[in-house]
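J.: no sequence on this one, just coordinates:
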């Protein structure tokens, strides 16, 4: 009845056939109890609490699959707040119990997902291997002698083991990608700033990213679209603008010459070469490029002043509780004290000089494809040489967030003995996240390596991502930009195309904004409301016009994800709730045009 891997498509089909979230909860609890890796979780959601969450879901959304992630179980890295569960960052003395969810967790819960627990990690998210925790080292699901990858170790293993449909991690240096490679998963690393970090214990606050582990690119992107979106409470949050990539003939940069370094792992090098050939067969143009400036930037992350940002995150705690740190983590973070403000500025100057050099390479490329990790190792070998071997894992990951890139890691196959998996990562410019996903999905399907521990599973067809051939970006409009309304010309003059008239999901409310000229509505979501939805329209705009359009939206309006009555999510107009205090509510009229007609 239950698939080995709890992908979104399989779960939705099971729910449509009558499965209850309570049944799923019991299955997940049984799987956790039977797990052969006791180091996956730091805190498990108590069984009664998990069942209560399923009952609450049924009360507010009784219809199966009526929310985007209805009844979907997920795990959360234990440096991300979940109300009611302690946040420890793998340091018991640091633990606190948050009163509210991190923004990303709140958005997932609102979409119907169920938190099954908080997962293990390299302490304070400092490491790429998964061994730096007082709670033990999660292991590769394919060989318990080998590392799981880190720092999001437990998150990756929970998904690969079939305990969760997806899991949240974080990524500063590669922590949302390396564990994906070592456990045959997809790792979605958004553009820094696309997903808010409110409620996340920082590692390097200026470049940290919340990530998603999933079985397919489609599943990972579906989750990312729930959690992304601007949040003013995060000082590094950004309002995204879509960046397109060529629909065909993608130019992919690959390693060549002396920049190829696999630390003697011939099997991983062979898998990288096989992925290049698969990409070529999919129509990509393969281009050798100079990895040198990217490598130099990667070295800045741990051998430059950015280590001081890790110290800034725990500066008081490391003074009061030095003995509570993992020895390797303490060595790394304490070493930051040698850097001065002058060093920080000089590091920034060097990074920007390297960025200029990378722009020369980007002129001949659309995306990069690199080994996610050039090698792996046993837990024993990692503990014997923790800093050098960890550095090997980050050779092709550390630069990504410093340069602000989007990245998607996918499985690349198993070594000649069919023993251990490897992966490759596709990198694109900032906010190319959606454009990058189509080719990443196609390449994952061409490589056909299953999902997590189930290496022979076929990738579900409903999760397939198709390239948007018209290159236009969809947007939901609710008020003055509707057909026949006074601002509709802003869409048509920008080359916008009408797609359809439809309705929102039933939990939206509509208000009249006071003192707006021309009159404008304010749309907000009210989880738990069981309404009939509001009349809206979907339009499409050219990417450049979309960016300018979003930039000119006046406060208190903004762009967020609007859920439609078919469950799809499209960027659209939303209003900040503070502006609606005392405003006239017109939800019962069913839409803005009905209100305007009534006034006339």
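T.: That came in fine, so what should we check first? From a predicted model like this one, the values you see are computed outputs, not experimental measurements.

J.: hey, let's count contacts and neighbours off CA atoms from now on
T.: OK.

J.: can I assume residue 128 is in contact with residue 147?
T.: No. Between residue 128 and residue 147 there is no contact under CA atoms under 8 Å: 9.6 Å.

J.: Settle it for me: which of the two has more neighbours?
T.: Per other CA atoms under 10 Å, whichever of residue 128 and residue 147 has more neighbours is residue 128, with 34 against 27.

J.: need the contact list for the more buried one.
T.: By CA atoms under 8 Å, 6 or more residues apart in numbering, residue 128 lies in contact with 122, 149-152, 173-175, 178-179, 390, 393-394.

J.: also this one, for the comparison:
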């Protein structure tokens, strides 16, 4: 057993050449997961029998043959408990969610269910019921959330890739804090049926992986409409576009969305180093002044109203079944009114128009992935480069939540320009349906 799982591309090559069998690669992944669990607490469930049963049925000539993946514990897997990271009795689904079924059909094997911020409603994965997920780079640090276990499992090399969900940054934030790649797809591109909802008009499912090539191949498998999901759009999957020369690319830096004073000092330092590296490589960087593209204009009540709709009955009947942090946040969502929701939807449309305007002038928008890269487990405060001490939630989600509000694709990638651990990360935001660009 190697210390790191092969990437999806490597696994497919190993199985296709006959060097390894699917079952052998799955056994290795299960062993790595079990060995890592005391240190990282990335998993809520490891079911060796379930994984090996699937492995023994897999052919060697499928796109993802031999690739192992982890599944966020609010995405359905047939016969396995779906806890959503909460304390209520888990549901035992009778079928896989479409995204899981598509990956298995492509040859991949799910090896475990990963920890998360309770009900995906938060950004630190310090779960009251299951304990905190720990960062492979430094176990005193948060992995972010809410797909924290998925990010930790991939960053630690336990599996080839993982599935997460992203409603306000829950794929991109943990990918950034764990130094890996994470894709938030255009809303409606990947089915969300079989996924416990947070806010369905914002919810997406996306991959976390160690290479861009794996992200692309996983996206190709999971994208596309499904009859069980009215949110999905029947639109052809775009063909891959060859990487253009760097000196033909123009990226827009939106101001005041990007503001050094609202991020921590290490993020600001890494951000400017990344800009310098991109400019040196020939990328054209353009400042875009767009005052309406600011986190204060994200239309948060739209999401809060939907979250309240999901949890209201159980929260009012049995509040003690929620962890204190999530219970307090959920209680605040109950104040969102129908009028708030309609106002927020109108605001969301105006915000979408502004994004469309600025994206017409550049190839993509470029921002830091998060305003925080190092948050200590157990601490809720971070210090910004301005010297102000604030709750971590606003800076950590500063660059992610607004992308969900307008349904655009966002891609987080590590930018290890300063050699820090974990590395600072950047985000690219593109027009709708431009994932493979």
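T.: Arrived safely. Keep in mind that what you see is a predicted model, and the values were worked out from it rather than measured.

J.: Any idea what the TM-score is?
T.: Superposed pair, TM-score by TM-score structural alignment, normalised by the length of structure 2: 0.91. Supporting alignment: 425 aligned residues with a CA RMSD of 2.4 Å.

J.: Residue 77 of structure 1: which of the contacts of residue 128 of structure 1 is nearest?
T.: Closest to residue 77 of structure 1 out of those is residue 152 (6.4 Å), distances taken as CA to CA.

J.: burial count for the counterpart of that closest one in structure 2?
T.: Taking TM-score structural alignment, the alignment pairs residue 152 of structure 1 with residue 147 from structure 2. Using other CA under 10 Å, residue 147 of structure 2 is surrounded by 37 other residues.

J.: Unless I'm misreading it, residue 147 of structure 2 sits right up against residue 121, doesn't it?
T.: No. The criterion here is CA under 8 Å, and residue 147 of structure 2 misses it with residue 121 at 10.2 Å.

J.: returning to what we had before: so which of the contacts of residue 128 of structure 1 wins on neighbours?
T.: residue 152 (39 neighbours).

J.: list the contacts for residue 97 of structure 2?
T.: Residue 97 of structure 2 neighbours (CA under 8 Å, 6+ apart): 75-77, 192-195.

J.: Let's see that with 10 Å instead.
T.: Neighbour list for residue 97 of structure 2: 75-78, 191-195, 228 [criterion: CA atoms under 10 Å, 6 or more residues apart in numbering].

J.: just residue 311 of structure 2 next, same as before
T.: If you count contacts by CA under 10 Å, 6+ apart, then residue 311 of structure 2 has 119, 197-198, 327, 330-331, 333-334 around it.

J.: which element is the corresponding residue of structure 1 for it on?
T.: Structural correspondence for residue 311 of structure 2 with respect to structure 1 (TM-score structural alignment): residue 314. If you go by DSSP states H and E, residue 314 of structure 1 is part of helix 307-320.

J.: Give me the helices and strands touching the helix or strand following that helix, please.
T.: Downstream of helix 307-320 of structure 1, the next assigned helix or strand under DSSP H and E is helix 327-334. Counting contacts by 3 or more CA pairs under 10 Å, 6 or more residues apart in numbering; DSSP states H and E, helix 327-334 of structure 1 packs against helix 292-303, helix 307-320, helix 386-393.

J.: Helix 327-334 of structure 1 corresponds to what range in structure 2?
T.: Under TM-score structural alignment, the match for helix 327-334 of structure 1 is residues 324-331.

J.: got a list of contacts for that stretch?
T.: Contacts for stretch 324-331 of structure 2 (CA under 10 Å, 6+ apart): 86, 117-122, 126-128, 304, 307-308, 311-312, 315-316, 319-322, 332.

J.: all helices in the stretch 51-200 of structure 2, in order from the N-terminus.
T.: 98-105, 148-155, 172-177 (DSSP state H, counting those that start in this stretch).

J.: what's the distance between the last one and the middle of its chain?
T.: This means helix 172-177 of structure 2. Relative to its chain's centre, helix 172-177 of structure 2 lies at 7 Å (CA atoms, centre = their mean, to the nearest Å).

J.: before we move on, what about the second one?
T.: In terms of CA atoms, centre = their mean, the centre of helix 148-155 of structure 2 is found 10 Å from the chain centre.

J.: average offset between that helix and structure 1?
T.: Following the fit onto structure 1, the mean deviation recorded for helix 148-155 of structure 2 is 0.5 Å by mean CA distance after the TM-score superposition for structure 1.

J.: Distance of the match of residue 311 of structure 2 relative to residue 336 of structure 1?
T.: Distance, residue 314 of structure 1 to residue 336 of structure 1, using CA to CA, to the nearest Å: 12 Å.

J.: Could you do residue 98 of structure 1 as well?
T.: Counting by CA to CA, the gap from residue 98 of structure 1 to residue 336 of structure 1 is 28 Å.

J.: ok, the two, which is more surrounded?
T.: With neighbours defined as other CA under 10 Å, residue 98 of structure 1 and residue 336 compare such that residue 336 has more, 20 against 16.

J.: these two touch, right, that one and residue 318?
T.: No. The pair residue 336 of structure 1 / residue 318 is not scored as a contact, 11.9 Å apart, by CA atoms under 10 Å.

J.: and for these two, which residues touch both?
T.: Counting by CA under 10 Å, 6+ apart, the residues touching both residue 336 of structure 1 and residue 318 are residue 311.

J.: Secondary structure class of residue 346 of structure 1, three-state.
T.: Under DSSP: H, G, I helix; E, B strand; the rest coil, the three-state class of residue 346 of structure 1 is helix.

J.: In structure 2, what residue corresponds to it?
T.: Using TM-score structural alignment, residue 346 of structure 1 lines up with residue 343 in structure 2.

J.: For residue 302 of structure 2, see how far away its match is.
T.: Distance from residue 343 of structure 2 to residue 302 of structure 2, by CA to CA: 8 Å.

J.: More neighbours: which of those two?
T.: More crowded of residue 343 of structure 2 and residue 302, by other CA under 10 Å: residue 302, with 27 against 14.

J.: Could you say which helix or strand holds that one?
T.: helix 300-317.

J.: Any buried residues in that helix, and which?
T.: Of all the residues in helix 300-317 of structure 2, those buried under the rule 16 or more other CA atoms under 10 Å are 300-308, 310-312, 315.

J.: same deal with stretch 91-103 of structure 2?
T.: When burial is assessed from 16+ other CA under 10 Å, stretch 91-103 of structure 2 yields the following buried residues: 93, 96-103.

J.: against structure 2, where does stretch 443-452 of structure 1 fall?
T.: Using TM-score structural alignment, stretch 443-452 of structure 1 pairs with nothing in structure 2.

J.: Give the aligned equivalent of residue 72 of structure 1 in structure 2.
T.: Checking TM-score structural alignment: residue 72 of structure 1 goes with residue 67.
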